[in-house]
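**Q** Need coordinates for the following:
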Amino acid sequence: MKQQLKNLVQTPIPTKHGEFILHYYSNNIDDKEHIALVKGDVTGKSHVPVRIHSECFTGDVLGSRRCDCGEQLDLALQIINAAGFGILIYLRQEGRGIGLLNKLRAYNLQDQGMDTVDANIELGHLADEREYSIAGLILDDLQVSSVELITNNPKKITSLEKLGVLVEKRIPVEALAHSDNIDYLKTKAKKMAHLLFQPKK
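**A** Predicted coordinates:
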């Protein structure tokens, strides 16, 4: 079956980082609601600042300090607003793709001494089960020529390039390290090859 994506609704969303147009997408790949926040005119543009952000309820909504997700989301919107144009794609793949329930179970395992990677594996999952085909389709729908990807994760760059997206540049997006997220950040750097300054205790 051919992968299909439909841009069903577009509506203005004023935010503390300026006004964006929210695009609501349906698709035949999964049963999730994915969105894109678009600032300015990106049609046919190259070097478009793009953040592909995977849902993190605890970090994005509750402000959890266990991760850097909420801070990365905020920083990415700052970067896009400063550039005057860009896209934030919000993919509904909670907990690196394992879902909220298993992410919370993984939290409990982490509190017993496991890191994020080992906790996911203990629960029968991969360290990272996310995939980015829908993000590629969204960028195609928005007719973007090339992107500057706001990420610390080289896997996102490789995944997008395999989907035919031209990634011109990486824009780092580093949150502050502190006592609640230091081990999380170290695991990202050491076990998942995220491009972070090596955090220290």
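**Q** Please count neighbours and contacts with C-alpha atoms only from this point.
**A** Fine.
**Q** before we move on, which element is the residue nearest to Val61 when sequence neighbours are not counted in?
**A** Nearest non-adjacent residue to Val61, counting by Cα to Cα, 6 or more residues apart in numbering: Gly70, 7.4 Å away. Secondary structure from DSSP states H and E places Gly70 in helix 69-83.
**Q** buried ones in stretch 102-115?
**A** Judged by neighbour count using 16 or more other Cα atoms under 10 Å, the buried positions of stretch 102-115 are Asn102, Lys103, Ala106, Tyr107, Leu109, Gln110, Asp115.
**Q** Tell me how far the helix or strand containing the third one lies from the chain's centre.
**A** With elements taken from DSSP H and E, the one containing Ala106 is helix 100-111. Using Cα atoms, centre = their mean, to the nearest Å, the mean C-alpha position of helix 100-111 is found 19 Å from that of the whole chain.
**Q** Could I get the full set of strands for this protein?
**A** In the chain, the segments counted as strands under DSSP state E are 5-15, 18-27, 34-39, 48-54, 86-91, 147-150, 167-171.
**Q** Mind checking those for the one nearest to Ser64?
**A** For Ser64, the closest of the strands of the chain is strand 48-54, at 15.2 Å, according to Cα to Cα.
**Q** starting at the chain centroid, how far to that closest one?
**A** That offset, for strand 48-54, works out to 7 Å (Cα atoms, centre = their mean).
**Q** From Lys32, how far off is the residue lying farthest from the centre of the chain?
**A** Most distant from the centre of the chain: Gln112, at 27.1 Å, with distances by Cα atoms, centre = their mean. Gln112 sits 32 Å away from Lys32, going by Cα to Cα, to the nearest Å.
**Q** Here is the second sequence; please produce its structure so I can put it next to the first one:
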Amino acid sequence: MPASPSAKIRANVPIPLSEKAIATRFVSFSGLNDDKEHIAIIYGSPEQQEAPLIRIHSECLTGDVFGSQRCDCGEQLHEAQRIMSAEGGVLLYLRQEGRGIGLYNKLDAYALQDTGVDTYTANEMLGFAHDQRDFTPAIDMLKALGLKRIRLLSNNPHKADDLVKAGIEVTERVQTGVYVNQYNAEYLKAKVDQQDHSITLKQN
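**A** The predicted model follows:
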């Protein structure tokens, strides 16, 4: 999807997330090219940092809100919030549930995974690509915020590649923690084997 040079900040609203945390603001945007309500959560004053920490996080209702153990999304989100509450940064929350296939299709994919296929094969069986997310809105949001030199909190090398191709300088890719359990071990292994995610899993 092409970038949207018309992307602009729509609202910039202080929303305290914790009495003890650094000041936080929620920023909405107009002119994003997919017409979804993506949001940026600003921790502190990242615009004053040489290369602020950025987390591009795709929405995961089951993990982020309800604590699903079938993925590591919730743990990664909460880790980013802890780090940024201490040192500042920007959390870009993208409304791209289930790697872009939507919540209902994600649940259908889970049902297929329960028959023994991996997360990427399940998407293919439903007629989708391995990963249907588009990080162009995140790029447009960063540019609208005036952030063109960043550190990226991610295990996904493809996110960094997309940012660099769009003119965002990624000075460092900071790996997240490894949050493996009995329910998501195969899911994380597929990320490593098929998408080269930087996750170190213990060998049995």
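**Q** Could you get me the TM-score between them?
**A** Between these two chains, after superposing, the TM-score reads 0.93 (TM-score structural alignment, normalised by the length of structure 1); 200 aligned residues with a Cα RMSD of 1.6 Å.
**Q** which residue lines up with the residue farthest from the centre of structure 1 in structure 2?
**A** Residue pairing (TM-score structural alignment): Gln112 of structure 1 is matched to Thr115 of structure 2.
**Q** Now for the most centrally placed residue in structure 2: which residues touch it?
**A** Here the mean C-alpha position of structure 2 is nearest to the C-alpha of His57 (Cα atoms, centre = their mean), at a distance of 1.7 Å. The contact partners of His57 of structure 2, by Cα atoms under 8 Å, 6 or more residues apart in numbering, come to Leu77, Leu91, Leu92, Tyr93, Leu94.
**Q** will you turn those into a markdown table that also has distance to Thr171 of structure 2 and neighbour count?
**A** As requested, the contacts of His57 of structure 2 are exported to a markdown table (distance: Cα to Cα, whole Å; neighbours: other Cα atoms under 10 Å):
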| residue | distance to Thr171 of structure 2 | neighbour count |
| --- | --- | --- |
| Leu77 | 21 | 21 |
| Leu91 | 17 | 22 |
| Leu92 | 18 | 24 |
| Tyr93 | 21 | 19 |
| Leu94 | 22 | 22 |
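**Q** and which of the residues you listed is nearest to Arg173 of structure 2?
**A** Nearest to Arg173 of structure 2 among the contacts of His57 of structure 2, with distances taken as Cα to Cα, is Leu91, at 14.8 Å.
**Q** pretty sure that closest one contacts Ser58?
**A** No: between Leu91 of structure 2 and Ser58 there is no contact under Cα atoms under 8 Å: 10.3 Å.
**Q** hmm, back to that, let me know the distance separating the residue farthest from the centre of structure 1 from Ile89 of structure 1.
**A** From Gln112 of structure 1 to Ile89 of structure 1 the distance is 34 Å (Cα to Cα).
**Q** mind listing what the counterpart of the residue nearest to Val61 of structure 1 in structure 2 touches?
**A** Per TM-score structural alignment, the equivalent position to Gly70 of structure 1 in structure 2 is Gly74. Residues in contact with Gly74 of structure 2 (Cα under 8 Å, 6+ apart) are Cys60, Gly63, Asp64, Val65, Gly67, Ser68.
**Q** aligned partner of the second one in structure 1?
**A** Taking TM-score structural alignment as the criterion, the aligned counterpart of Gly63 of structure 2 in structure 1 is Gly59.
**Q** Go ahead and confirm its match touches Leu73.
**A** No: checked against Cα under 8 Å, the pair Gly59 of structure 1 and Leu73 is beyond contact range at 9.3 Å.
**Q** Tell me the residues that contact both of the two, please.
**A** By Cα under 8 Å, 6+ apart, no residue touches both Gly59 of structure 1 and Leu73.
**Q** Could you find the closest non-adjacent residue to Met84 of structure 2?
**A** Per Cα to Cα, 6+ apart, closest to Met84 of structure 2 is Tyr43, 6.0 Å.
**Q** Over to Leu112 of structure 2?
**A** Ala122 (5.8 Å).
**Q** now Gln132 of structure 2
**A** Spatial nearest neighbour of Gln132 of structure 2, chain neighbours left out: Gly100 (4.8 Å); criterion: Cα to Cα, 6+ apart.
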